[in-house]
Every structure is written in structure tokens, then in C-alpha cells.
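Asks: have a look at this prediction, sequence included:
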Amino acid sequence: MVNGEVAALLARSHRLGSDPRNTNYAGGNASAKGAEADPVTGGDVELMWVKGSGGDLGTLTEDGLAVLRLDRLRALVDVYPGVEREDEMVAAFDYCLHGKGGAAPSIDTAMHALVDAAHVDHLHPDSGIALACAADGEKLTAECFGDTVVWVPWRRPGFRLGLDIAAVKEANPQAVGCVLGGHGITAWGDTSEECERNSLHIIRTAERFLTERGRPEPFGPVVDGYEALPEEERRVRAAALAPFVRAIASQDRPQVGHFDDSGTVLDFLARAGHPRLAALGTSCPDHFLRTKVRPLVLDLPPSAPLDEAVTRLEELHADYRREYAAYYERHAEPDSPAMRGADPAIVLVPGVGMFSFGKDKQTARVAGEFYLNAINVMRGAEAVSRYAPIEESEKFRIEYWALEEAKLRRMPPPKPLATRVALVTGAGSGIGKAIARRLTAEGACVVVADVNAENAALVAEELGGPDKAVAVTVDVTDEEQVATAFEEAVLAFGGVDLVVNNAGISLSKPLLETTAEDWDLQHAVMARGSFLVSREAARVMTAQRLGGDIVYIASKNAVFAGPDNIAYAAAKADQAHQVRLLAAELGEHGIRVNGVNPDGVVRGSGIFAGGWGARRAAVYGVPEEKLGEFYAQRTLLKREVLPEHVANAVFALTGGDLTHTTGLHVPVDAGVAAAFLR
């Protein structure tokens, strides 16, 4: 049974965390203090429950709470070694845990423990940070709140900040909270309801103050020529730029991308003040840890020719890397962690939008959301004052904090296909669906491409939704639809690294019954379709300069001559030779092209379910429900082939162990001697 204080804390956290005006994703924390029976002595013990490291308020569960003994936490005041050694206090929190302790305590644990209030919220609302990052934030805070909310000068999160806030509360019994310079807000209350009410009071009052006091165009006037392109034109331009932008964001290590062309971004980039403000960087630690100290900003209007924009992005990227390395050298100490990489996490393109990057789609999306928060903060600060983020040296101290480095090292190792974006055709059912499922399980972001929109959408949802998979509707015989599918893919994930040509159709007929339409249809889907898809894939992959994989799901019939199968087998043979041709042509770009030759995949196969199974069963003189068994018995291994076995082969070719293999066809047929490759 959940403790009453814990239940109230979780409910409050969910309400606060579900509204982006209150705090950003995984930003801030909340706590509650109360008594609970000690499981050993049975006597009451005073405890504190606080959101653990890395959790998110909006989705917080009881397992995400750190549970600590208050007496031991408060005793740490007597052994606090001072600011220079305060990182040691984080390790001390482990000795304050109650029972199994729950989640790992965060750096903000001291703030919650030392403030003399039963309930404490620490949040990162845009309105609060706008005051916190204004040049005269202390004066504005007093004007906004009087003496009910107190200013606390910037200090890096830690034990000393907890002591500072506790002292402020003790010295100001009338106060309901404080604004933390350069950082956010903290509020408190005797009950969960009072604490939440005080948090919302600070946030909403700051919002009204900024609105009522603010000047109408804090970012300055719109610059002629920098207005947002019309939506359709804007997204076409974004899709054309995306692979090149991903290339510059992935020089140190491959990244997944996210695109945002919301009105907030486009208006900021159209205004005269955006170059100055972007160069100042973000301020709140939660912001710049995800966005880096500043973004890369293209300094050309959206009307600039694409090749000119790409060339300029490359020049700006070289400058960005040099400046970031210089920033590291300016502030690094002998014991600082090594530089983690000098590529931007945020790339801003006037008239088009924002590209954000991370180790996976969620990280990339959240980085973009944090930069949106930063734009809102800049707007608020500029509306009533001047945006003045914390000093660069302080940003470095947090970005290359030993505690932050330790947190990164605790992260689980990436899956084999992490950061890779896969597009699978015919992924709405059968073999394609199994491939999409396997690639997602191995860490890839997957574009589920299928002519059947409903099937594609269902599969994408099953795979985990837009942070894992997106659905695109495409008839692979249609050149324009194929190009559009790749545009949607690069806008969803930044680019494409792995393409599986799986879409297929089959009609089993003797030669004299095979019509020209039968022939044309099968060649259109498999031969022409694979060509169109591979051509678009090559365009994206060469622009990204990250290499890539193209895999053809061909067939045993590509090399085996069987009866009543002229159109299908000939189309599969075409696909098989495309593998060889493209492997020879694309190798110089690091793009590997391989094939898989399945046979007898009856169960779960869309082709067999569509009538092919009945026709093949008739050819071989067996009941359709026995066809899988029939195929298995004619193999060397006497095993039935399933869609998952084909998916396994695709992963084997693309998962990282066969880095020097291209132009290969892998049979997945349980052993058909007549189809051995010669």
C-alpha cells in the first residue's frame, strides 16, 4: 500500500509535470517528508521521498523515488567539507538511504532535505527562468512578487545551494519560494496542496508579469527575406537539407535527428535579434546539458540556393568545432573529463526550422524541446530586461562536471543498431513486419513503409510509436511516392542509414497463362520498385557521409529454375543482380549492398496469404495448409522457414559484425541444394 504522503507527492508531480509551462521533460524534482514504520524496529522514522536522478515528473512512479532518512541527511550539515569538495556529498547520500533506497538520489537532494518544509518543488518553468536570466533579475523578482518570493544568486546545484535556500527560507518566513539566478524556481508548503499552489502561483504570476510588462517585439523586427517559407515549400527544403545537416552533427559520432518548424522557432529565426541571442547560448543547466552551450545558426535567408546553403553550413560547422575546442581548452582542468565531441546538438535554419540531434530519437526530440524552452526564456527576459545567461565558465563546470560524467558512464551500452535509421518496404505485414520488429529491438529507428496505410500505422504503433517508428504510405512503383517517403523519413529521424527492399507481389502461372500485365506488375513492384527505393537511399546516404546498408529480400527463385513461375522468378533475378551492381557502384561511399534469399516462408507471409500459397500448393499437389511442411521436407535441414528467420539474416548483415561484406546473398531456405550459389 502506497504511503499517503507518497501518493500525494506522485499526484502533484504528475499534475505539475504534465504541463510544459511548469517544467521541461525530466526537469526539476519534487519531494515529501513524513513518517513511516522502520521495517526492523517497527518504530516510526522520519523519511524524505524525492524524485530520483534522471526521472521525469510527469511520468514519475514510486520506483522512481529515492527514499532517505531525514536524520542522516540533516547530519550531513555537520560534515560538509565546503564548496570545493561538495561533490563528495552525493556519495554520502547513499549512506542516508532507507531500506533498499529506491532510485539513485539526484544532486538536488540536499535542497529538498535542508529546506524546513514538508513538501518542496524545484521546477524549471520558462517564466521563472526568464526572470532568473534577466540582467536585473533580482530587482524584477522583487517587483513581481514583493517579499513573498526571494532571489537566490546563481550557484551550481549541490549541497551549498541547498544550504543557501534553507537559509533564505528561515530568514524570510513570509516567503513561499525563491527564484534561483540563472536556473529556475523552488517553492515549498506544509502540505502537498499548499506546495503545488505556491509553485503555480510563482509560475503564473511570472507569466502575467512578463506579459503585462513586456515590450511587444522583444526579438526585434522581422528581417526582410528571413520570413518562414510556406509550409509545403518549407518541408521540402528541410528534407533536402536534413542529410547534410545530419552529416555535420555526426562527425564525432552518428546522431539521430528531429525537425521542428513550429511558429515559435520560425518567428525567432525571422527576427533581427536571433544571431545575438543564439550566440549567448542557453542558461538553465537542464537546457545546455542537452543543447550544448550554443546552437549552430545558418546565416543565409531561405531563398539561398541549396548548394550555397550546404557549403555555408560546412564552413560554419568548421568554425563551430574550432570554437568549441577553444571553449574546452579555456576552461578544462587537469582532471576534467575528455572533450565529448565538438559537433552542434542544435542547428537553426532561418525560414525553415530547427534540427536537433541526440543518441536516439527521444534524446533528439527532447533537445529540441529544451531549445524551445530557451527561446521562450530569451523572449521573456528580453521583454522586460536583457537576456543574461550564466557565465561560460559556469556552463563548462556543469557540462564537464565529474558527477555528470559519472551519470553518463552509468548509462547502459548502446544496442547494435543504435543511432541507425532504417526504412523497410512492405513492412505492414509478413517478412517486412518481422524485419521492422527485429531492427527496432536492436536499437534502430524504423520507417514502416507499405502501400497499405492502415497496416503500416498499426505496425509503427506496435513498435513503440514516433520515438521508435513512423509509418509512411508508399507504392514503390511510383517515383514521386518513393521520393516523398524518403522526405518523410529524414524529417522524422534526420536521415536514413539502412534500407530493406522487401515489398513484393507474386502471381504463380505457367508461361502460356502469364499475361504481359502479370509480367509488368511483378517487375514494377520488385525490379523497378527496388531500383527507385535504392536510388533515393543512395542520394540520402551519400549526402550524410555515414555509409549505409541496402538489403534486398530476393528469393531462392532468383537462382533456382522452377515451374510456373516465370514473372516472379525473373523479377527476383533482376533484384539479385541489382545487389551486385549497386555493391560495385556504392562501395566507395561506404554503402554496403547485400541480399537475402528466402524460400518457403508460408506462415505469416503476406504473399502466401494473398493467393500465392494456394497456387503453389496446387502446383505441388499438396493441401494449402500443409504447404509449409511440404517446403520444409524438401530442404536439407527439414526445417520450416519463418519471417523471423529472414529478419535474423537482415540483422546479421547490418548489425556490425560483417562490416567488410558487400555483394553477398545469404540463403534463408533451410538448405535447397539446387539454389546453392555458384
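Replies: Ah, there it is.
Asks: from here on, contacts and neighbour counts on C-alpha atoms
Replies: OK.
Asks: residue 572 touches residue 525, doesn't it?
Replies: No. With contact defined as Cα atoms under 8 Å, residue 572 does not count as touching residue 525 (10.5 Å).
Asks: then this one, side by side with the first:
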Amino acid sequence: MSSTTTLSFKHVSYLWDEAKAAELAGDEVALLVYRSNLLGADLRLTNYGGGNTSCKAMAKDPLTGEETEVMWVKGSGGDLASMKRNGLAALYVNRLRSLKNIYRGIEHEDEMVELFNHCIYDLASKAPSIDTPLHGFLPFKHIDHLHPDAAIAIAAAKDGKKITQELFSGTIGWVEWQKPGFDLGLQLKQCLDENPGIRGIMLGSHGLFTWGDTAYESYINTLEVIERCAEYLADNVGKTKPVFGGEKIQSLAKEERLQKAAALAPVLRGFCSGADIAATEGKGVSKTMVGHFTDDDRVLQFINSNDLDRLAPLGTSCPDHFLRTKISPLVLNLGKEEDLSDVAAVKEKLAPLFVAYRNMYTEYYETCKHPNSPAIRDANPVVILYPGVGMFTFAKDKQTARVAAEFYINAINVMRGAEAVSEYTSLPRQEAFNIEYWLLEEAKLQRMPKPKALSGKIALVTGSAGGIGMSIAKKFADEGACVIINDNDAGRLETAKATFTKEYGKDVFDTAILDVTKQDDIKKAFDVAALSFGGVDIVVNCAGLSISKPIEEHTAADWDLLYDVLVKGQFLVTQAGVEVLRKQATGGDVLNIVSKNALVSGPNNAGYGSAKAAQLHLSRLNAAELGKDKIRVNTVNPDAVIGNSKIWEGAWAEGRAKAYGIKVEELPAFYAKRTLLNEIIHAEDIANACFAFVGGLLHKSTGNVLNVDGGVATAFVR
């Protein structure tokens, strides 16, 4: 069965493993979780966090000991692809259905959600979602509610109902658009009663309901219906008329697109973070957005088309799409060949676009709001389209920005399909507002965890594949920042990448090969920051090396290497970072990891010590110059940080031990004993000092030196 079934599907993935399912036989809830994970694994079937699935089975009532019917359904939040049993809500079916006896009508929809709690079977289960009654009133043992692009394209088409009727010969019902809730559940049941024997129901502008008596039957039914929708679209897209009205402009070449995007992303990030508004009001930016860029072929086909100007303002149809992409995208008026090097001119051209978008969004809010609506939220766009180049999305964190891009690609797929078979229709603005500013959605937002101290921040820490740099990067990531991990050693960087992937996942970091003496490397690293996250907020100059030799053994090559890496490297990285920070106009931080040797004279240390002194004074000079840009420059002075640092590999440790007349293994204790606190200094101590500067409590401090050396009196600044 599996081999022939696999071959029969072209537009969806058949993933059912009969052996795996056999292991779960008899446990309907386990089979529900298994089916849900398979459906969530294919983004053509549903999008991240979207859709819900359920099963009904008999279970023992803990109060009476009698068998009773229970429904397990995906709870509020979560994602089908990763959902586990604890992501389900379990409710008594008879209690849930009895709620219709006290239902007071559609104007009292929201009060029903509280009443779901009186129907809960498993007190440890997930909170029931608003879609719970949509599953509860249908009699089927297994039900799938998904948002596949192929089905929504038909559901959002002007002739969607007629197409559905003809395509499935009446075996798929139709329910017109309505906000999810108790009444929609009653409408699904009514549709089934009026059309006995149907295999599913299409929800106008919304999605698809399908079912079966077993987990497998529901799975196959779902795949078959979506396959038929996708096949119908494939037979029509581009056949009778050009896709999106045909190509209006051609894309730039890949490398040029990425260069344009990297140059523009920090400027857009500044606008989306409200930097222009803050400057006008004489205030600092209260929060910074994180960005995502994609030049996916589907995006390029849409943004380069003749129909872009007609379709983009319409917005999306499916509530899941809309909630993450806002009422409509902002289309840039920059030509693909635009010179972006004159940042002031670019900002002058973009400013009216953002003002117009904010005014549009404010008017939308004021026109559609209800007396009890939540206050207006951020009026800046989430999705920004640059014809010939690609799509930017900005949100509170990387995952939200990335998912917004994925959802807008879903919306593009829907528009392409609907336009091929009919005419695309979006949600009416009032309906869209009712979803976006739904009190239940607001309550969900209010329950979200408080942002961490560095949420929305992006940090580039040089030399962060190990030692002090890695500790700083990890500390920032732990506190909510996105980080650019880099090193001049490709092998070391790969190891660090594996570590960060395991500990933080793909939305927290990106990597770049970076030799701080090479301007090309530096530019590419900041381009990675711009393309991956939208820009940078924190630049940490941590990359370094040490050479300890008596003056007579110290070569000119040693001297040049120290000054190139420590002093010139700090200068070049700061210079490139400041360029990005100024584009954003949101302020920022430059932290320089220097050394107590910048202040203390010691033997066999002429090159290293004097280079560190140059680093320290360069920090002061930069602080004096960059204050007008709200860019803070501060210094952390460590001493004798031994763990996992390249500095302590090879000759340096031997050189210091020789200088002090001790053995290499005695160095940690030697350094600790000479401090006032008698403490060994660890990389994490330096990371904590860096966080102290950027965590928000010292945002009015610049030009400072913070010693993290256990207390070396001769290194006191004053």
C-alpha cells in the first residue's frame, strides 16, 4: 500500500510509516500525535503554528469510573510538526456539546472560551484553543483542520464556492468566511447535516476541514483533497494568462541582490524601529526590530510582476497569514539599480513611504476599532517588498520575522493560484481588524513571557568561536540577542557552529569567517549580520593574540602582527560597525576587550602591552567622537583569563611563566595570588562585565573602563 500510495501523490508528501503506526496501534492519542507531526512536516499542508488536529476516543471518567467519550485536540499555541501529547487539550465531548444550550449568540462568542474549562477531562492538558468547537460538533473520530496554500487559493478565489463544488462533485462542503469560534463550529455541523456523506468542508478565505474514522483514513483523506486542489491549480497556473500579469522588471543577479539587501537592511531596520520618530521627538529608540531577508524565487516572481501594485495592497486572506504579516506590505519605490551609498538620500526617499504606511495603518485602526479594542500597536510594516531584489520582514525577534516571511510566501502562493483560476479576494478590512485586535488574541499576547534584556538586539563579537569571545556571545544569546559567531579559523568556527546549533537553534546566530586585519572579511561579516538579522546593535572587539618576549628577541614581524590584530583590527571593525549603526540611527554599543596590561608595565611585554594601551586610548577617542550618534564605547580590562583561549596556547604561557620564574602549570594560582581578591578569572566573568554595559542599566555611560582582574591595584585607572 505505501509504495503505490507514495507514487500517487505529486504535490504533497506521503510520510506514513506502517511499521511505526503499528507500534502505536490501540492508542488513538499517540496516533493523533503521529499524524499531526507528519502533517506539520510538510509546509505545503500547513504553515508553522497553523492548523489543528483532533481525535475522539473512549476513556474512563476519573469521577464515575464509567467509559466516556473524550476529544483530544491541539491546544492553544504550538506547532503540529513538533507537537507532543502534552500539547493537546482533552475535553469531555458531551460537556462540550452541551455548551450550545447556554450559547447566547455570535455577539457573545468570546465568553464561550472560558466555559471550555468546564469541559476539561485532563486537568494537566494544554489550554483549549478557539478552534475547539470546530472539532467538537463534528462526529468523526479523527479530524484535520489545515491551511494548505492550494486549498486556500480556491477558498480565497472569487468563485471559490463554485470551483469547490465542481472540483469535488459536491463531496466537499462550503462554509462562508467567519471568524473562528463557537458559531463557526455550529455552522460546520449544519453544513454536514445538510450534505451527508461529504468528505470535508472548505472554509471561505480560511482553510480546510477533512476527517476519517481512523488516524490513517483521516491522513489519506487530507492528502487526497489537498492533492486534488494542487493538481487543479497546477493545470491552470500560467496556462490561460501570464502569472501575476507577467514580468514587469527583471531581478538583479544573485550577488547584486544580496549586496543591495545588505546595504539597505539597516536603513529599513531603523525605520521599522521608529528611529525617525524618536529623532523628531528627541528621544531614544525604545525597542529595535530584528529582520529577515529572502530572495526566494516565488517572492521575486511576485514583486517583479505587473500585478504587484494591484495585489499587494489587498493583503492576505487566511487569518494565520494575516496575523503575522499585517494588513498589507510596504512596497519600496527604490529602483533595483538605485545607488544606496548615499544613505541620507535613501532615507529622504524612504521617509515619506513609512509616514504614509503609518498613517494608513492608523486610519485602519481608527476606522475599524470597537469601544473595547486594545490600544493601537506598532504602526510600522512587517513585510517590505523591494522589486528586483527581494523581501524583508521585521519583527520582535528572528523567529517571528522569519515566520512572517514564510507566511507571506504562503500568501503569494494563494494569490497566484486564486488569480489563475478566478480572481483573488482578501479579507474585508473590518474582518481583518476583528482578527488582529481580537480580545482573545490580545490576551494571548499579554500572556507571553516578558522580553529578555537583549531581546531585539544583534551582536557581532569578534573571535567568538572560542575562549572569551564565545563566552560573551553565549551570554548575549542567553539574554535574548542574536549573535554573529566568527573566527579566522574555519575548523574552529565549524565546531562553534555545532555548539550554537545544539544550544540555541538556527534563529539565534549566524556565522562568518573573519580575519580582523582584512577589510573584505569585516564587510562580509557585517553583511551577514544585515542579511540574517537586519543590522547590528553591539560590536565587541575581542579577537586577539599575545606575544611575550624580551625586547632583544621581539621581532618587527611580532610587533606588526600585534598592532595589526589588536589595534588596526579594533579600528577597522569599529569603523565598519559604526557605518551600520549610523544607518539604523538607533544608537548602540562598542565594547573593547583590552587588558590590565594597557595600564600596568611588566617584563617581556613591550609589543603586547603597548598595543593594549593603544586599544584603550582608541576606545576613549571613539567614545568622544561617537556620543553624538548615541553610540556608547566602553572597555573591559581582563587579566589572566586562561580557560579555552588561544592566548594560552603555545609560547605565550611559556613566555609569561619564564618572565615570572615559575612553571606554566603554576600560572593560574600565581595570577590569583597577586590579586586583591585572590580569585582566578574565567571567561564567563568577562561576559558578565560586557552584559553589565549593554543590558540596559548603563545606557547613559560611555568612555568607561571596567576591570575584571580580581583586583590589581597597579591597574586602577585612577
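Replies: Nice, I can see it. Keep in mind it's a predicted model, so treat the numbers as computed, not measured.
Asks: let me see the TM-score of these two.
Replies: Remark: TM-score between the superposed chains equals 0.98 [TM-score structural alignment, normalised by the length of the first structure]; 676 aligned residues with a Cα RMSD of 1.3 Å.
Asks: next, count neighbours for the residue mapped onto residue 641 of the second structure from the first structure.
Replies: Aligning on TM-score structural alignment places residue 641 of the second structure opposite residue 601 in the first structure. Neighbour count for residue 601 of the first structure, taken as other Cα atoms under 10 Å: 26.
Asks: check contacts around residue 601 of the first structure.
Replies: Residues in contact with residue 601 of the first structure (Cα atoms under 8 Å, 6 or more residues apart in numbering) are 608, 628, 640, 641, 642, 643.
Asks: excluding chain neighbours, what is closest to residue 510 of the first structure?
Replies: residue 564 (3.9 Å; Cα to Cα, 6 or more residues apart in numbering).
Asks: typo on my end, residue 433 of the first structure
Replies: residue 427 (4.4 Å).
Asks: check the alignment and tell me where the one you found lands in the second structure.
Replies: In the second structure, residue 427 of the first structure lands on residue 464 (TM-score structural alignment).
Asks: so its match sits against residue 474, correct?
Replies: No. Counting by Cα under 8 Å, residue 464 of the second structure does not reach residue 474; the two are 9.0 Å apart.
Asks: next helix or strand past the lengthiest helix in the first structure?
Replies: As assigned by DSSP state H, the longest helix anywhere in the first structure is helix 306-331. Later in the chain than helix 306-331 of the first structure, the nearest helix or strand by DSSP states H and E is strand 346-349.
Asks: so what touches that next one?
Replies: 245, 269, 291-292, 294-299, 302, 354-357, 367-368, 371.
Asks: what does stretch 608-623 of the first structure give?
Replies: 506, 507, 508, 564, 601, 602, 607, 624, 627, 630.
Asks: before we move on, back to that, quick one: which of residue 572 and residue 525 of the first structure has more around it?
Replies: Using other Cα under 10 Å, the more surrounded residue of residue 572 of the first structure and residue 525 is residue 572, with 25 against 22.
Asks: what about the residue nearest to that one when sequence neighbours are not counted, distance to residue 571 of the first structure?
Replies: Nearest non-adjacent residue to residue 572 of the first structure, counting by Cα to Cα, 6+ apart: residue 558, 4.8 Å away. For residue 558 of the first structure, the distance to residue 571 of the first structure (Cα to Cα, to the nearest Å) stands at 8 Å.
Asks: neighbour-wise, which of these two wins?
Replies: Comparing residue 558 of the first structure with residue 571 by other Cα under 10 Å, the one with more neighbours is residue 571, at 26 against 20.
Asks: any idea how far that one is from residue 600 of the first structure?
Replies: Counting by Cα to Cα, the gap from residue 571 of the first structure to residue 600 of the first structure is 17 Å.
Asks: what does residue 35 of the first structure give?
Replies: From residue 35 of the first structure to residue 600 of the first structure the distance is 65 Å (Cα to Cα).
Asks: ok, these two, which is more surrounded?
Replies: residue 600 (24 against 15).
Asks: name the helix or strand for residue 622 of the second structure, please.
Replies: helix 606-626.
Asks: so where in the first structure does that helix end up aligned?
Replies: Using TM-score structural alignment, helix 606-626 of the second structure pairs with 566-586 in the first structure.
Asks: for stretch 387-403 of the second structure, same thing?
Replies: Taking TM-score structural alignment, stretch 387-403 of the second structure hits residues 350-366 over in the first structure.
Asks: may I have the secondary structure class of the closest residue to residue 555 of the first structure other than its chain neighbours?
Replies: Nearest non-adjacent residue to residue 555 of the first structure, counting by Cα to Cα, 6+ apart: residue 597, 4.0 Å away. Following DSSP: H, G, I helix; E, B strand; the rest coil, we place residue 597 of the first structure in the strand state.
Asks: residue 16 of the first structure and residue 26 of the first structure, how far apart?
Replies: In terms of Cα to Cα, residue 16 of the first structure sits 12 Å off from residue 26 of the first structure.
Asks: with residue 62 of the first structure instead?
Replies: Applying Cα to Cα to residue 62 of the first structure and residue 26 of the first structure gives a distance of 16 Å.
Asks: show me what residue 45 of the second structure lines up with in the first structure.
Replies: Under TM-score structural alignment, residue 45 of the second structure pairs with residue 22 in the first structure.
Asks: re earlier: which residues touch the helix holding residue 622 of the second structure?
Replies: Applying Cα under 8 Å, 6+ apart, the contact partners of helix 606-626 of the second structure are 546-548, 550-551, 554, 558-559, 562-563, 566-567, 570-571, 592, 594-595, 597-601, 631-635, 702-703.
Asks: in the superposed pair, what's the mean gap between that helix and the first structure?
Replies: For helix 606-626 of the second structure, the mean deviation from the first structure after alignment is 1.0 Å (mean Cα distance after the TM-score superposition for the first structure).
Asks: show me which residues of that helix are buried.
Replies: 606-616, 618-620, 622-623, 626 (16 or more other Cα atoms under 10 Å).
Asks: what do we get in the first structure for residue 693 of the second structure?
Replies: In the first structure, residue 693 of the second structure lands on residue 653 (TM-score structural alignment).
Asks: which parts of the stretch 51-200 of the second structure are helices?
Replies: 93-98, 111-116, 132-136, 149-155, 160-167, 182-194 (DSSP state H, counting those that start in this stretch).
Asks: the first structure: matching residues for the second one?
Replies: Translated: helix 111-116 of the second structure. So helix 111-116 of the second structure sits over residues 88-93 in the first structure, by TM-score structural alignment.
Asks: can you point out the buried residues in stretch 608-616 of the first structure?
Replies: Neighbour-count burial for stretch 608-616 of the first structure [16+ other Cα under 10 Å]: 608, 612, 613, 614, 615, 616.
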